[in-house]
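>>> Take this sequence and fold it.
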Amino acid sequence: MTIAQPLFSPLTLTEWRREFLNDPKRITEIYAAFNTTEENNDPAWIFKATQPLIVSQIERLLTALASGEKTLEDFPLFGVPFAVKDNIDVAQMPTSAACPAFTRLAEQDATVVAKLKAAGAIAIGKTNLDQFATGLVGTRSPYGAVPNTFNADYVSGGSSSGSASVVARGLAAFALGTDTAGSGRVPAGFNNIVGLKPTKGWLSTHGVVPACRLNDCVSVFALTVEDAYTVARIAGGYDEQDAYSRANPHTAPARFAATPRLAIPDTLEFYGDSQSQAAFEKSVARLQALGAQLVPIDFTPFRELAEQLYAGAWVAERTVAVGAILQSQPEAMDPTVRGIVESGLRFSACDAWRAEYARAALSRLIQSQLADFDALVVPTSPTIHTLEEMKEEPVRYNSHFGYYTNFTNLADLCALALPGDFRDDGLPAGITLIAPAWRDAALAHFGVLWQQAVMLPLGATNKALPAPQPALRSDAHVRLAVVGAHLRGMPLNFQLTTRDAVFIEETTTDASYRLYALANTTPPKPGLARMSGGAPIAVELWDIPLARFGEFVAEIPAPLGIGTLTLADGRLVKGFICEPQALTDAADITPWGGWKAWLARHQSA
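This next block holds a predicted model:
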């Protein structure tokens, strides 16, 4: 293996951690070959980090390790190269938003970048985009159009075109984009990668050039769902500096139901593109094979809300965001972008309020429609076009790409774009799962299952999907072991399910517990106690939303309570325990190995 190979090989986060596990100082050798030339012939990059910028990031990490201030475990992203869309600030790198006249040198990192650097990641450059993040095509940039990574005649998708391209080719382990109308999803779909569009306000937009501040999200591109969600967890969190940042209420479920219920548009639009339609139908069949139940719903409110983003007064938000350069140097802007931004000037304050009332009404209707579903599944884009076709119809074809994306942020939904079945011409198509706010963890968990089912090569790298990692855990949930009346099929199980707790797995405790049938309890309940001479006891693990855990515990009657249990594999989880005095007149049922087994034998006796 050559020194530079790990940097330019498509490695997942787990593989990057292995690179430095035994010798963190290898980071200096690995990055020594990065950007040894100033020439940049790759339109995906606007700026590649210089060696001094790379070295300064590396020295900070190695100094922290050498001083003993930090250990490698404190840097979950140690040495991982990442790229940043050039409307997000990286200290000592230019921020252009793909407009040379707008370019300035960033004095400090955007909040999300600072968090990723603090976790050990190395920012290697700034990526191309549709100017001022206005477009879904990847062609509206003076730095050149970013071609599709599978067929250079086709568009890459935008506006986060460069970020998607470098991830799809394995040039960066992950990349940050932004998503206002679909910019973190369409390029993912067109390049066979994962695009995580988080809940609005989870990832701070402090240090991001705004497009539409009310709807802007920092998004994550990666080769795998595990990597995208890991990055989002590290980069996310409430930020006082961002007026639109939100704290996670910790009320959403951790996973889909055992039999997922997915909404699907009752009428699907592909603009006559039979290849995209056929690819989506194959993906739908895969979803059904995974056990999902697909239920058609009226897509009208979604479509009407999507139309609001550019056809209504919402476009004036873009005018506000870049108004200064529009007024002083309109000739410096991409003509198509300028036309869109200028159109916001025709709307009045009254128009803006009417648009907000319409958004609120449609959003409420959408939330009601999705209430009984785990998610909505749609094609990431209904079609794709060549670079030449985009020159002929730059606005109309762009709007086609946003048919299944434009409504998402207006309706306060989160989304996950996933690789899907390819078109017959060899181009990626992709599907997107969309759910109410804060269900990002549930989307990610199902997304992992989906990637394992389709088993596509990662991006444009031909690298196979790695073996599955341990199941994703969410810090917004409490993993709880139940042993008796809260088990599935038992009379108190509803206390979990009505709080959006989801079943994870069946397992056992380690061999240091004994189980008792308590006297005079209604409904009948067991008591679990740690003591010598114990045995493994059957338990079920459930993930309950953190905010619902307290009210669940409040319903637990004496002599039961919640403590920390040790499972057979050494994991520590919260679980039911019993006060010792209640065991004096209880029946020891440890030999049966669990509550259900004892009930079955007891009832058949």
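
>>> CA only for contacts and neighbour counts going forward, please
Will do.

>>> What are the boundaries of the strands in the stretch 51-200 of the chain?
Assigned by DSSP state E, counting those that start in this stretch, the strands in the stretch 51-200 of the chain fall at 81-85, 94-95, 104-105, 122-127, 174-179, 194-197.

>>> what does the stretch 251-400 of the chain give?
Using DSSP E, counting those that start in this stretch, strands in the stretch 251-400 of the chain cover 261-265, 293-297, 375-379.

>>> Distance to Asp86 added to those, as JSON lines?
Below are the strands of the stretch 251-400 of the chain laid out as JSON lines (distance: least, C-alpha to C-alpha, whole Å):
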{"stretch": "strand 261-265", "distance to Asp86": "34"}
{"stretch": "strand 293-297", "distance to Asp86": "38"}
{"stretch": "strand 375-379", "distance to Asp86": "27"}
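
>>> To compare against the first, here's the next sequence to fold:
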Amino acid sequence: MSATKSVEQKTAGLGWNIKQWAAAYRQGSEPVELLPLLREQIAALEADAGSSVWIQLGTEQQLLAQIENLQAKRANGDSLPLYGVPFAVKDNIDVAGFSTTAACPEFAYQPTEDATAVHLLKQAGAIVIGKTNLDQFATGLVGTRSPYGAVKNSFNSDYISGGSSSGSAVAVAKGYVAFALGTDTAGSGRVPAGFNHIVGLKASVGAISTTGVVPACRSLDCVSIFALNSLDAERVFEVAGRFDRTDAYSRSRTMIRNTRIQRLAIPTEAPWFGDDTQAAAYEQACEHAEALGYELVKTDFSPLFELANLLYQGPWVAERYAAVGEFLAQDLPGINPVVKSIVAGGINGTAVDAFKAEYRRKDLVRKIDALFTDIDALFVPTTPRFPTMTEVNAEPVLVNSQLGTYTNFVNLADLCAIALPAKLRSDGLPFGITLIAPAWHEIALGQFAAHWQAFMTLPEAPVLLGNKSDESIVVAVVGAHLTGMPLNHQLTSRYATLLEQTLTANKYQLYALANTVPPKPGLVRVSDSALAQDSTLGNQLIVELWRIDLAGFGSFVAEIPQPLGIGTLELADGRLVKGFICEPEAVASATHISEFGGWRAYIKHLNSTK
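Now for the predicted structure:
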């Protein structure tokens, strides 16, 4: 659905991703027109659904005040990469002009400043639509521990939405906002992403400032990002991921580049707690990963599971008590009894217990670090089960603990992670996988996410109106559009994403075309009859695969000059993708260069002979 059509139907903004918001503004719409209308639509839909997504949906006055500041920034010539894009903020993160409740009415206070992450996003042009519901004091992975009501799952209200960032995840899944901020200490930015079929990025500890965030475990807390697609999550991270001297746990970004994820660790023995449907969905996801060319390595996850158990059995519960324990001890009406009982346990430990737990953590982290000498990332189900509301109400602590199987250890081990949608379960519920890598490998996670999403056709979530997915096409480029080549900007300017370098099937020839500026090659497929007579005519040639959205693809193709065009290429592993082809007539005046194996090697050869 185009942005223009949505506006005409008075459904402005529902289901739009960042690119669609940008398109609407390029076509002449203004934030002062679209955002109040979006707010009205959300309010009406939430009133009908009764899903408790919001603790505070922004008033029209709150929106207009932000829009006025935005227009002043634009008039000043500020860079605004997120101009007018609406987002939601978990209500344990400060937003000036909104109260911060942490899902406890008696705790509420009025911050005078935005949290650092919110400030950076506003500076980039984004607009806060409202504050979202959560498991109280960010204690829980279920989405049910709030006096403001349990947040309903966006697919099936009989099942939990996941927590603690439940409202933020559902706000994105329902298409209310393009992205949302959550927090993640033990999985709160990944579990609800998995249960609502969206992307959840938990960057390295300290990558996004937690100044202005109500602490849970301050030494482990992360601000997380929910988005409709991985590219949007990356864009938000680029804005929000900045060093902050006001946060003692903030770290300067030391992003690991030029690392490609290929070998994936999967658990030798995976606990499913009786959820056979979840197990089958993971098996299907593993098959899909192998089909995409990834190597799966069965690995002993014992150190990871033991570390996960330490989170609620060691001194990190005491850290929660240090944050809010004295407040919870007041036993006020709005305090959730499960949250209170969990945090109260933090007062029982001793300093000796804390040191013993820290020693054990360091021993386990050393073992976990060793795993990454042989593998590039962990490929795990986001959760081992998908419980119903009834199951959580019956065993709130036990079920919550089970949900943290693949999430609790991540911050303790200083890892980063991204939760991604996979194919739906056989019962129609969402299923998600999570990729986990060492700290500062966010770029590699993004590349994997782009590859995963580009080659997986996912059914749409039952969001409102609009298209939740960032529909895209994979294009193989062979010459002047390769990374670092003169025409690569035609891809990057359209926000295309490099997926991988690979080879064509052994059925092609490459030519250097005559009289082209900049120099361009022509890729020609050898006919099956010719190959049958002489198989040496075919060659495997190097290509890059790029993901580009449908709108960008159309304008990209319009720039391709004769004798080049876009057709279907066969890759060495049998995949069929769109890619550059050349009219056979053009090779009469061209130079045959297949022997070089690719355009980059040929250009290097030319330069060396000058």
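
>>> Minimum distance to Ser96 of the first structure: which of the strands of the stretch 251-400 of the first structure has it?
Comparing these by their distance to Ser96 of the first structure (C-alpha to C-alpha), the top pick is strand 375-379, with 31.4 Å.

>>> can you tell me what part of the second structure that closest one aligns to?
Aligned using TM-score structural alignment, strand 375-379 of the first structure spans residues 377-381 in the second structure.

>>> Mean deviation, the matching stretch versus the first structure?
Stretch 377-381 of the second structure, aligned to the first structure and superposed, deviates on average by 0.5 Å (mean C-alpha distance after the TM-score superposition for the first structure).

>>> buried sites along that stretch?
For stretch 377-381 of the second structure, a neighbour-count test (16 or more other C-alpha atoms under 10 Å) marks 377-381 as buried.

>>> What of stretch 306-315 of the second structure?
Neighbour-count burial for stretch 306-315 of the second structure, counted by 16+ other C-alpha under 10 Å, picks out 306-312, 314-315.

>>> again with stretch 276-291 of the second structure
Buried-residue list, stretch 276-291 of the second structure, by 16+ other C-alpha under 10 Å: 277-279, 281-282, 285-286, 288-289.

>>> just stretch 391-409 of the second structure next, same as before
392, 396-397, 399-409.

>>> next one: stretch 239-248 of the second structure
Buried residues in stretch 239-248 of the second structure (16+ other C-alpha under 10 Å): 239-244.

>>> Ok, stretch 149-169 of the second structure next?
Quick answer for stretch 149-169 of the second structure (16+ other C-alpha under 10 Å): 149-156, 159-169.

>>> Likewise for stretch 17-28 of the first structure?
17, 19-20, 24-25, 27-28.

>>> compared with the first structure, how much does the longest helix along the second structure deviate?
Among all segments of the second structure classified by DSSP state H, the helix with the greatest residue count is helix 351-371. Aligned to the first structure and superposed, helix 351-371 of the second structure gives a mean residue distance of 1.0 Å (mean C-alpha distance after the TM-score superposition for the first structure).

>>> quick one, that helix and strand 377-381 angle?
110 degrees (axes from the mean of the first three to the mean of the last three C-alpha atoms, to 10 degrees).

>>> by contact count, what packs against helix 351-371 of the second structure?
helix 302-310 (3 or more C-alpha pairs under 8 Å, 6 or more residues apart in numbering; DSSP states H and E).

>>> Swap in 10 Å and give it another go.
helix 302-310, helix 316-328, helix 408-412 (3 or more C-alpha pairs under 10 Å, 6 or more residues apart in numbering; DSSP states H and E).

>>> Of those, flag the one that's most buried.
Highest mean neighbour count of those: helix 408-412, a mean of 25 (counted as mean count of other C-alpha atoms under 10 Å).

>>> quick one: that one aligns where in the first structure?
Going by TM-score structural alignment: helix 408-412 of the second structure matches residues 406-410.

>>> What are the contacting residues of the matching stretch?
179-183, 197-200, 214-217, 301-310, 314, 356, 359-360, 362-363, 366, 399, 413-415, 434-437 (C-alpha atoms under 10 Å, 6 or more residues apart in numbering).
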